[in-house]
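1. Structure, please.
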Amino acid sequence: MQGKVYLVGAGPGDPGLITVKGLECIQKADVLIKDYLASPILSAYTPKHTEIIYVGKKAGDHCFTQDQINALIVKKAKEGLTVVRLKGGDPFVFGRGGEEAEELIKAEIPFEIVPGVTSAIAVPAYAGIPLTHRKYTSTLAIVTGHENPTKKESNIDWKALATGIGTIVFLMGVKNLTRIAQQLMHYGKRPDTPVAVIRWGTTPKQVTVTGTLETIAKRVANAGLKAPAIIVVGDVVELRESLKWYENRPLMGKTIVVTRARQQASELVNRLAELGAECLECPTIKVVPPKDTRPLEAAIKRISTYDWLVFTSVNGVNFFFEHLFAMGRDVRALHHIKTAVVGPVTEQRLFDFGIKSDIMPESYRAESVIKAFAGQDINGEKILLPRAKKARSVLPVELTKMGAVVDDVTAYENQAVTDNAAGFLTRLKEGSINLVTFTSSSTVNNFHALLPADALETLMKDVVIASIGPITADTARDLGFKVDIMAEPYTIPGLCEAIRQYYQK
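-> Coordinates of the predicted model:
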């Protein structure tokens, strides 16, 4: 069988700028051949069986030559595989996608081009620079700042650029910035023409340095800016002062570690990223079914004997209903049962299954659930409590004191995860982590286990700790962490708002 190749533009760095079609291609790839500038987050959308091959294309550090990449694409396609060649920006804008397409034509391999959002347009927009503006210019040029080194002479018409174009965007030109500025001034561009150099555009690491053709090279050198970066030349750069938006976000430049289980981290990661943070996912736990499911299955078999179902987490809801459905039952089996939940997220997840909770406490922890039960006569009533294997005892103990008969059943387990420990510890030692979030006592315990006992104080000295609630905060303090931020209310939105307020102060 002959395979097919999709040359896909990944966009400039922000994974949210991938096109719908580009994402669809990634989701069906057998092989993903990706560049340095393609967001690593996009790889997570591939099927489980996908082979992911990193081919570099980093300035000054190509682990594959272009000829080797071409041969690799052809080889994989001839094996009958669906190949996605994922390239930063747009494959046909200084991306050498044309060369790769020519090789596919020679090999008679079917292919499609999926355009991407080019950094030449997206990066200035994220820096608050419109490339065209009725009051400034109606002309735009996109130019390589790094021509083919085998050329005997440049084919860039510097005079036309300097005198005939209002806005000029140079890609891959930081190393040649001094020469670019000199050429433009030599051919007639005003020395005081505004210039912006934007590094890691559209990502949380975005940094912008502005100046003029006369001053920009020195300013960029003083700031230590290196590739990847783009250069914008033109009067439109003046608009940045009033239009910059991306770099004004409250968490811009902050690196935040998310220790939550990967399958539950998306809401926290997305909210923090919207506030400008670079999120480093380092899940310390994963949620798995219990090793012994018989107690939960036995409870479901006698579900008609219970008066109450109490859920203390979304996980408890998910695993309970998963087993309920697997055993051939549905929500009709719960028609007689009253329900209680620990908080609004758990309440919403329960409602997703068509059940409205009878009790939801004012604050979201076990003690508040008990307080909410104070108005209920539960003496002699049977309560099913499907929850984590190692959970706090306060809820079943206090409900029993109120006269209830409580079945505390394991619905799921939290297992420690150490997959990303090495990379995370390296970032801690470098001092490049600003904040760590804890969303449960389990995340605290497992995070603590990752740290060398004799280096905890040193590694965490300048790291801010944010906790979702008082129980988690107490666990952190007991293990030697200094808790700087606590959510109010004890929810993911509350945690993000508390972090925002901390940095704005």
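2. can we go C-alpha only for contacts and neighbour counts from here?
-> Will do.
3. what packs against the longest strand seen in the chain?
-> In terms of residue count, the longest strand belonging to the chain (DSSP state E) is strand 405-416. Judged by 3 or more CA pairs under 8 Å, 6 or more residues apart in numbering; DSSP states H and E, strand 405-416 is in contact with strand 285-288, helix 294-301, helix 314-326, strand 382-388, helix 394-401.
4. which element follows it toward the C-terminus?
-> helix 421-430 (DSSP states H and E).
5. Identify each buried residue in that next one, please.
-> For helix 421-430, a neighbour-count test (16 or more other CA atoms under 10 Å) marks 421, 424-425, 428 as buried.
6. Could you pull out the strands in the stretch 151-300 of the chain for me?
-> Assigned by DSSP state E, counting those that start in this stretch, the strands in the stretch 151-300 of the chain fall at 167-171, 194-199, 207-212, 229-233, 255-258, 278-281, 285-288.
7. which one of those strands lies closest to residue 498?
-> Ranking the strands of the stretch 151-300 of the chain by their distance to residue 498 (criterion: CA to CA) puts strand 255-258 first, at 13.6 Å.
8. and for that closest one, what are the contacting residues?
-> 265, 268-269, 277-283, 432-438 (CA atoms under 8 Å, 6 or more residues apart in numbering).
9. Could you also give me the structure for this next sequence, so I can compare it with the first?
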Amino acid sequence: MNIKSILYTGLHPKLYSHLGNVYHHPMIEIAELEDYGLVDKEITRLNEYSILIFTSSYAVMFFFKRLKQIANINDIKHLFLFSIGKHTSATLASFDITPNFEPIEDSSVGLVKLFKKLSISNEKILIPRSNIARSYMPVELRKKGNEVKTLAIYRNIYPQTMEKQNLDKFGAIIFTSPSCVDNFMKTYGQLPSNKEFITKGRETQKRLDYYKIHCS
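-> Here you go, the predicted structure:
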């Protein structure tokens, strides 16, 4: 890929360093919840669940931080753990935990496909995730008769400090989540022309396509 400079809007620029000169311009910021009352309630009820799904490394970190404060890590031993993405699984490994399953496709779509392949139904599932996570995965898992509880365990917010960049310096822009796309549009107002857009996951691409159609 012959691109002089790349603007990266996510949170893990090292994952894309192989593409060339990557400039980190995060379009999202991760923050704690203002109130963990609902989280603590579900953690004390982990014995009622059979499956725990982690969709990101941040979900892992915030979940175990809270678990260690109010309960015991042994309280998840009875659960089947699903992890989306190698980065998420690596974060689990930092807690000496290996997930039971990891979909080949690093996305919510990949996890839904894995559930279908394994014919998983009638299970009680807990999904710790961000406050603005998409509804696709829980909706699809419920269609198979599963009882799914989504639990906001951290906040994905617009960065508190944001400095606009001269986009003319970049040949490509990387978006790793729909919220990166949304916040880019909030900051710049439009998608620049003559750029290559690189997206991670179908939902991110769908969000980018929406703006290409409606804001061009």
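10. Which of the strands of the stretch 151-300 of structure 1 sits closest to residue 495 of structure 1?
-> Proximity to residue 495 of structure 1 (CA to CA) singles out strand 255-258 among the strands of the stretch 151-300 of structure 1, at 11.8 Å.
11. so that closest one aligns onto which residues of structure 2?
-> Aligned by TM-score structural alignment, strand 255-258 of structure 1 corresponds to residues 5-8 of structure 2.
12. sorry, back to before: looking at the helices and strands packed on strand 405-416 of structure 1, which one is packed in the most?
-> Ranked by mean neighbour count, these are led by strand 382-388 with a mean of 23 (mean count of other CA atoms under 10 Å).
13. counting contacts, what elements does that one pack onto?
-> So strand 382-388 of structure 1, by 3+ CA pairs under 8 Å, 6+ apart, packs with strand 308-311, helix 314-326, strand 405-416.
14. Just put the ones you listed in JSON lines and tack on distance to residue 197 of structure 1.
-> Putting these into JSON lines (distance: least, CA to CA, whole Å) gives the following:
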{"stretch": "strand 308-311", "distance to residue 197 of structure 1": "53"}
{"stretch": "helix 314-326", "distance to residue 197 of structure 1": "46"}
{"stretch": "strand 405-416", "distance to residue 197 of structure 1": "43"}
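15. Residue 497 of structure 1: which of these is closest?
-> helix 314-326 (21.3 Å).
16. next SSE after that closest one?
-> Counting by DSSP H and E, what follows helix 314-326 of structure 1 is strand 338-341.
17. start and end residues in structure 2 for that next one, please.
-> So strand 338-341 of structure 1 sits over residues 80-83 in structure 2, by TM-score structural alignment.
18. count of residues packed around residue 9 of structure 2?
-> 23 (other CA atoms under 10 Å).
19. again with residue 279 of structure 1
-> Count around residue 279 of structure 1 with other CA under 10 Å applied: 20.
20. Next, the contact list for it, please.
-> Taking CA under 8 Å, 6+ apart as the test, what residue 279 of structure 1 contacts is 255-258, 269, 272-273.
21. Relative to residue 254 of structure 1, how far out is it?
-> According to CA to CA, to the nearest Å, residue 279 of structure 1 and residue 254 of structure 1 sit 8 Å apart.
22. what does residue 362 of structure 1 give?
-> 32 Å.
23. Now do the contacts for the residue most central in space within structure 2.
-> With distances taken as CA atoms, centre = their mean, residue 56 lies nearest the centre of structure 2, 4.6 Å away. Residue 56 of structure 2 is in contact with 83-85, 87-88, 129, counting by CA under 8 Å, 6+ apart.
24. Ranking by neighbours, what's the top pick from the residues you listed?
-> residue 83 (27 neighbours).
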